[in-house]
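Participant: the sequence and its predicted three-dimensional model are supplied below.
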Amino acid sequence: MSLFWRIFGLNALVLGTATALLLWAPVTVSVPVLLTEAVILVGGLAVMLVANAALLRWGLSPLDRLTRLMTTVDLLRPGQRLPVPGGGEVGELIRTFNAMLDRLERERATSSARVLLAQEAERRRIAQELHDEVGQSMTAILLVLKRAADEAAEPLRGELHQAQEITRESLDEVRRLVRRLRPGVLDDLGLVSALTSLTHDFATHTGLRVRRRFDPALPALERETELVLYRVAQESLTNVARHADAERVEVSLRHADDAVELCVTDDGRGIEAVCEGAGIRGMRERALLVGADLDIAGAAGSGTRVRLNAPVSGRRP
């Protein structure tokens, strides 16, 4: 039983007992009880109960709101706070809870930043090893196969050519993985070129039609902000390929006020058909890293829109 109903039940019991005493005690009520007296007393009891319930509901409503927020709060959606209803114990409780949320959001943002930076460093290391070790070894294998195929007779030459093609396809796949792990074009040519390359590879491998709309003059961004925008676009396109069952995708990047807005829109099944899993939560954590706002909207049958507003808070040297 909730606190409201416990308090209301106790008050109802006390008031009911008092009314019964007034009805049957000869000191205050006529004997026998007159009908008018009974009606007045019962009516008064009803009025007191209704008034008591209304006052209790009004007084305990901040606790109800606090309970709902405690069960639904998500640290990946910062800014969820309750207004403090003045002083008293309830106000102090809500102030303490808001302060706790402030502290938890700061700690979550700090820990997420450490994890994401470590993740990017590990991706760079793996990409470097794939490029230097596996890539070079497969390139050497291609050269050996080519020499062997040039000197071999049929049908061995055909088999060597087939092995050469398989090795070349595997080398292309390794290079594609390296680009996904470490977008070197982002460091060399900037965000627009990196997104252009990303969407071109996406269209090539999935067969979906991709429309790009990039502002020609974007402000200079911090490297972390560019990386967050790139990774959010990458994860959004991955979700489209895996879950959306879409035919067309639009990727836009524009300068709006003091922010850069990335928008990835598809015409697939909609966000209701896809649960918010690790990929979307990862995008929210990346958005927190640079103080960006991430909004994911959609409905069944009308596609999904992922929009990220990243503030232009700094400039690259």
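Facilitator: Structure received.
Participant: use CA for all of it now, contacts and neighbours both
Facilitator: Fine.
Participant: for the residue lying closest to residue 199 once chain neighbours are set aside, what are its contacts?
Facilitator: Residue nearest to residue 199 in three dimensions, not counting chain neighbours: residue 210, with 6.9 Å by Cα to Cα, 6 or more residues apart in numbering. The contact partners of residue 210, taken as Cα atoms under 8 Å, 6 or more residues apart in numbering, are 199-200, 203, 248-251.
Participant: how about CSV for the residues you listed, with secondary structure and neighbour count added?
Facilitator: Shown next, in CSV, are the contacts of residue 210 (DSSP: H, G, I helix; E, B strand; the rest coil; neighbours: other Cα atoms under 10 Å):
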residue, secondary structure, neighbour count
199, helix, 22
200, helix, 15
203, helix, 18
248, strand, 17
249, strand, 24
250, strand, 17
251, strand, 23
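Participant: the residue nearest to residue 199: what secondary structure?
Facilitator: Secondary structure, DSSP: H, G, I helix; E, B strand; the rest coil: residue 210 is strand.
Participant: state which helix of the protein is the longest.
Facilitator: Across the chain, the longest stretch assigned as helix under DSSP state H is helix 88-129.
Participant: show me what the helix or strand just after that one is packed up against.
Facilitator: Later in the chain than helix 88-129, the nearest helix or strand by DSSP states H and E is helix 136-151. Counting contacts by 3 or more Cα pairs under 8 Å, 6 or more residues apart in numbering; DSSP states H and E, helix 136-151 is packed against helix 156-181.
Participant: just checking, what packs against the helix it packs on?
Facilitator: Where contact means 3+ Cα pairs under 8 Å, 6+ apart, helix 156-181 is packed against helix 88-129, helix 136-151.
Participant: ok, structure two:
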Amino acid sequence: MSLFWRIFLLNAAVLVAATLLLLGPVTVSTPVLLTEAVVLTAGLAAMLVANAVLLRVGLAPLHRLTRAMTTIDLLQPEPRPVPAGQADIADLIRTFNAMVDRLETERATSAAAALSAQEAERRRIAQELHDEVGQTLTAVLLELKQVARQAPDPVRAQLAQVQETTRDSLDEIRRIARRLRPGVLEELGLISALKALVTEVTGHTELTVRQHLGADLPALDDEAELVVYRVAQEALTNTVRHARATTVEVWLAGRPDHVLLRIRDDGRGIGDAAEGAGIRGMRERALLIGAQLAVTPAPAGGAEVRLRVPATVREGRP
């Protein structure tokens, strides 16, 4: 029975009972006697209490639905409101759940397309940096070396400085290309890629890095390995840039049904700051492969990023 009919029938029952009583043994004098006032007041109070109880019980699912609607985050899936209450309220909750499911599906589809296009663009830019800019700078270095052989001593010293600057620029371009397209991930696998990433990101800092990278990992497909790599890359970059940490721990371990990545630092922590684009990007990537991402304060201070990736089987493997 819908909430409308429940309230209507309750009020109708009270009014019918009051009418029958007034037509029968109960009378109202003018002026009203004390006993009559007590009976009328008790009847009114009973009707108000009954209505209040019914509305409180009937509208409770709506209050829960309102809280869910104001706190829902498509990047942090939570249990859906349970369809409860009367028929129309339960239908409303089911409709809301269906709408959220549809929005999550549409968001996941669009995010997958966007991230796929982003990775393709990164590969293209990295390839152009390596093939075009890198080869051009290499040719410039060779020309400078040849010119320096024929130049007088004062000019030769200046050319040597130019060579060193050009060589540093070439190394920087190669480093950027590696960050854009982790070729080592495709060629040597996830463990080697994470080791190279840690060395690259923290190599020019005084940050102490403790690595615990398990070798016996369950199989992950290429997309899942890329998500693990990108999450680690973003977490380490945030640590170097913002955390003011002295130590960071990179931990990767395998379980029969999942792979767990944990990156913990001893920096200033996340505090009450709102999530930035980097963390939300990590959440989007995690959702695409059904992984669970948590960014929480570390037990001893600092911040901790935990990524739990369900194990998959590569195509072509048994």
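Facilitator: Great, that's in hand. Fair warning: this is a prediction, and the values are worked out from it, not measured in the lab.
Participant: would you pull the TM-score for this pair?
Facilitator: Here the TM-score for the pair of chains, by TM-score structural alignment, normalised by the length of the first structure, is 0.86; 301 aligned residues with a Cα RMSD of 2.8 Å.
Participant: picking up where we left off before, could you dump the helices and strands packed on helix 156-181 of the first structure to a markdown table with distance to residue 266 of the first structure and mean neighbour count?
Facilitator: What follows is these, written out as a markdown table (distance: least, Cα to Cα, whole Å; neighbours: other Cα atoms under 10 Å):
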| stretch | distance to residue 266 of the first structure | mean neighbour count |
| --- | --- | --- |
| helix 88-129 | 27 | 15 |
| helix 136-151 | 37 | 15 |
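Participant: ok, which of those helices comes nearest residue 303 of the first structure?
Facilitator: helix 88-129 (28.9 Å; Cα to Cα).
Participant: so that closest one corresponds to what in the second structure?
Facilitator: Using TM-score structural alignment, helix 88-129 of the first structure lines up with residues 87-128 of the second structure.
Participant: circling back to that earlier point, which two of the contacts of residue 210 of the first structure lie the greatest distance from each other?
Facilitator: Largest pairwise distance in those, by Cα to Cα, is 13.2 Å, between 200 and 248.
Participant: circling back: residue 192 of the first structure is nearest to which of the helices and strands packed on helix 156-181 of the first structure?
Facilitator: The nearest among these, by Cα to Cα, is helix 88-129 at 20.0 Å.
Participant: helices and strands around that closest one, which ones?
Facilitator: Secondary-structure packing of helix 88-129 of the first structure (3+ Cα pairs under 8 Å, 6+ apart): helix 35-72, helix 156-181, helix 278-289.
Participant: comparing that helix with the second structure, how large is the average distance?
Facilitator: Superposing on the second structure and averaging over aligned pairs (mean Cα distance after the TM-score superposition for the first structure), helix 88-129 of the first structure comes out at 1.1 Å.
Participant: over to stretch 39-52 of the first structure?
Facilitator: Mean deviation for stretch 39-52 of the first structure: 3.8 Å (mean Cα distance after the TM-score superposition for the first structure).
Participant: how far away from the center of its chain is that stretch?
Facilitator: With Cα atoms, centre = their mean, to the nearest Å as the basis, stretch 39-52 of the first structure stands 51 Å off its chain's centre.
Participant: show me the contact partners of it.
Facilitator: 8, 11-12, 15-16, 19, 23.
Participant: from those, which single one is nearest residue 258 of the first structure?
Facilitator: Ranked by distance to residue 258 of the first structure (Cα to Cα), the contacts of stretch 39-52 of the first structure are led by residue 8 at 52.7 Å.
Participant: nearest residue to that closest one other than its sequence neighbours?
Facilitator: Using Cα to Cα, 6+ apart, the closest residue to residue 8 of the first structure is residue 53 (6.4 Å).
Participant: what's the burial count for the one you found?
Facilitator: Residue 53 of the first structure has 19 neighbours, counted by other Cα atoms under 10 Å.
Participant: confirm for me that it is in contact with residue 9.
Facilitator: No. Between residue 53 of the first structure and residue 9 there is no contact under Cα atoms under 8 Å: 9.7 Å.
Participant: any chance of the helices and strands packed on helix 88-129 of the first structure in CSV, plus distance to residue 243 of the first structure?
Facilitator: Formatted as CSV, these follow (distance: least, Cα to Cα, whole Å):
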stretch, distance to residue 243 of the first structure
helix 35-72, 26
helix 156-181, 19
helix 278-289, 12
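Participant: tell me the most buried of these?
Facilitator: helix 278-289 (a mean of 19; mean count of other Cα atoms under 10 Å).
Participant: by how much does that helix deviate from the second structure on average?
Facilitator: Here the mean offset of helix 278-289 of the first structure against the second structure after fitting is 1.0 Å, by mean Cα distance after the TM-score superposition for the first structure.
Participant: now do the same for the aligned partner of residue 152 of the second structure in the first structure: helix, strand or coil?
Facilitator: Aligned counterpart of residue 152 of the second structure in the first structure: residue 153 (TM-score structural alignment). Under three-state DSSP, the three-state class of residue 153 of the first structure is coil.
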